[in-house]
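K.L.:
This is a predicted model, with the sequence first.
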Amino acid sequence: MVFPADPPPPFRETAEHDGWPVELFAHTRETFESFVDREVALRRSPLLHMCAKGTLLFAHSGLGEWACSTARERFAAGPPPLSQVELEDARYRVTDLLDDPAGATDPDDLLFIADRLLTTTAELVLSVRGRWLGHGKWLLRRLRDADPGLCSELLASYRRLVVSNDSAPFRRTVSAVIDTVGGRLLVGYRRPPV
């Protein structure tokens, strides 16, 4: 994170230093707040996490200290709670995917379906529990931190599906998860077009 004295932030730039890739995220106070607000609304804020958990290397204007302090407070507060509509939407997304593995005849289809179902289920669990979301390894780390037992069960059943094309344990695990948040939601679900 960089707060340059002479804008034109915001910008992102990837450079190299001593053979290592270095990502620069340049902001003003206003653009930092705007980016964080947008990310927080999505319950996934890499920028907030970076500033809350990272190390301030040097600061001249006080903005670095302010960004770190603000980020620590907002990150500790957690993401906004799910609204009832958002919970229904999440339940619908999981339900919509849940029966697809049983009907998949192409093992490659099964891999893509299962990948999406794993991600969607993890996001549902974290959102309902008021935890931050993530992508890739960060989604795994956050799920593992929130519920190590469930994470292990999801991963074990997912691996079994990937290795042996046996989707039954994975579907049972996901079904148990959706049952804890109100059950499946398909028939009767209605939303206006986006």
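P.N.:
That came through fine.
K.L.:
hey, let's count contacts and neighbours off CA atoms from now on
P.N.:
OK.
K.L.:
residue ranges of the strands in this protein, please?
P.N.:
11-17, 20-26 (DSSP state E).
K.L.:
Buried deepest among those, which one?
P.N.:
Each of the strands of the chain was scored by mean neighbour count; the highest is strand 20-26, a mean of 13, by mean count of other Cα atoms under 10 Å.
K.L.:
chain center to that one, what's the gap?
P.N.:
Relative to its chain's centre, strand 20-26 lies at 22 Å (Cα atoms, centre = their mean, to the nearest Å).
K.L.:
alright, now check it against this:
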Amino acid sequence: MSTQNKLPPIEAAQQFINKHFPDSQGALLAGSVVRGEATETSDLDIIIFEKNIRTSYRESLIDIGWAIEVFVHNLASYKLFFESDRKRAKPSLPRMISEGIVLQDHGIIDSIKKEAQELLENGPEKWSVETIKTKRYFITDALDDFIGCSNRAEELFIANTLAELVSEFYLRTNNQWIGTSKWLVRSLRHYDEAFAEKIIEAFDDYYKSGEKSQVIQLVDSILLPFGGRLFDGFSLGKSGNNT
């Protein structure tokens, strides 16, 4: 969507609130336009707190010359999302609320922002020993497929899977937040810029040249502190079937 003739994001978001949610308890503008990372295709991410809704909902629409994504919550539903985000280690809503610019507030936003910031600072739910073991197995499985594959088309998709698995493993075993798509790279860079560049270089070299050695060495170095590759002796769900 062209940025020509668009209102500035804060002004557009404020008009949207005044038009569609004039009686909300609170509203925030978040996303790339707030972080100074907006692109030609960026939209407005707006979080609304409404007391007269039974369940939360999300809606996408075009209004006031902008693509807008609206996340509507009551004062109970956002807490459920906070807990879900903590467990899955992807703090979408807490991050938006923490960084958000206040558009409307009837005395609730400060405490919700504080709650979001504390959640972000405390980090995600830690992985158990069993979870780490299971993740090692699936990374090993993907790595073996990657090493043994000679079909370029299949290799590309295996490499994509492997990149996501090892990035998740590195972050989660260091008790860090993760993300999806661009947020996975951002999470790596936020935690460890040097490692982020290392993993980007390894996979970029593979995509350009087809050379797998850097990727293999990188994956092995990530698994090594936790026992290395895992295949022999791995079992999932067997104990519940013992008689």
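P.N.:
Received the coordinates, thanks. As the structure is a prediction and not an experimental result, all values here were calculated from the model.
K.L.:
TM-score them against each other, please.
P.N.:
For this chain pair, the superposition-based TM-score is 0.93 by TM-score structural alignment, normalised by the length of the first structure; 193 aligned residues with a Cα RMSD of 1.6 Å.
K.L.:
quick revisit: okay if I get the strands of the first structure as a markdown table plus distance to residue 122 of the first structure?
P.N.:
Formatted as a markdown table, the strands of the first structure follow (distance: least, Cα to Cα, whole Å):
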| stretch | distance to residue 122 of the first structure |
| --- | --- |
| strand 11-17 | 29 |
| strand 20-26 | 28 |
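K.L.:
How about the spatially most central residue of the second structure: what's its closest non-neighbour residue?
P.N.:
Residue closest to the average C-alpha location in the second structure (Cα atoms, centre = their mean): residue 179, at 2.1 Å. Closest residue to residue 179 of the second structure apart from its sequence neighbours, by Cα to Cα, 6 or more residues apart in numbering: residue 90 at 5.3 Å.
K.L.:
how about the counterpart of the one you found in the first structure, what does it touch?
P.N.:
Alignment note (TM-score structural alignment): residue 90 of the second structure maps to residue 44 of the first structure. By Cα atoms under 8 Å, 6 or more residues apart in numbering, the residues touching residue 44 of the first structure are 79, 132, 133, 134.
K.L.:
Need the counterpart of the residue nearest to the centre of the second structure in the first structure.
P.N.:
So, by TM-score structural alignment, residue 179 of the second structure is matched to residue 134.
K.L.:
wouldn't that match be in contact with residue 127 here?
P.N.:
No: contact status for residue 134 of the first structure versus residue 127: not in contact, 10.9 Å apart, counting by Cα atoms under 8 Å.
K.L.:
For the first structure, which segments are assigned as helices?
P.N.:
29-41, 46-53, 63-77, 84-98, 100-103, 107-128, 137-146, 148-164, 168-179 (DSSP state H).
K.L.:
roughly how far is stretch 218-233 of the second structure from the heart of the chain?
P.N.:
Relative to where its chain is centred, stretch 218-233 of the second structure has its mean C-alpha point 25 Å off (Cα atoms, centre = their mean).
K.L.:
quick check: it aligns to which part of the first structure?
P.N.:
Going by TM-score structural alignment: stretch 218-233 of the second structure matches residues 173-188.
K.L.:
Would you mind listing the buried residues in that stretch?
P.N.:
Counting neighbours by 16 or more other Cα atoms under 10 Å, one finds that the buried residues in stretch 173-188 of the first structure are 173, 174, 175, 177, 178, 184, 185.
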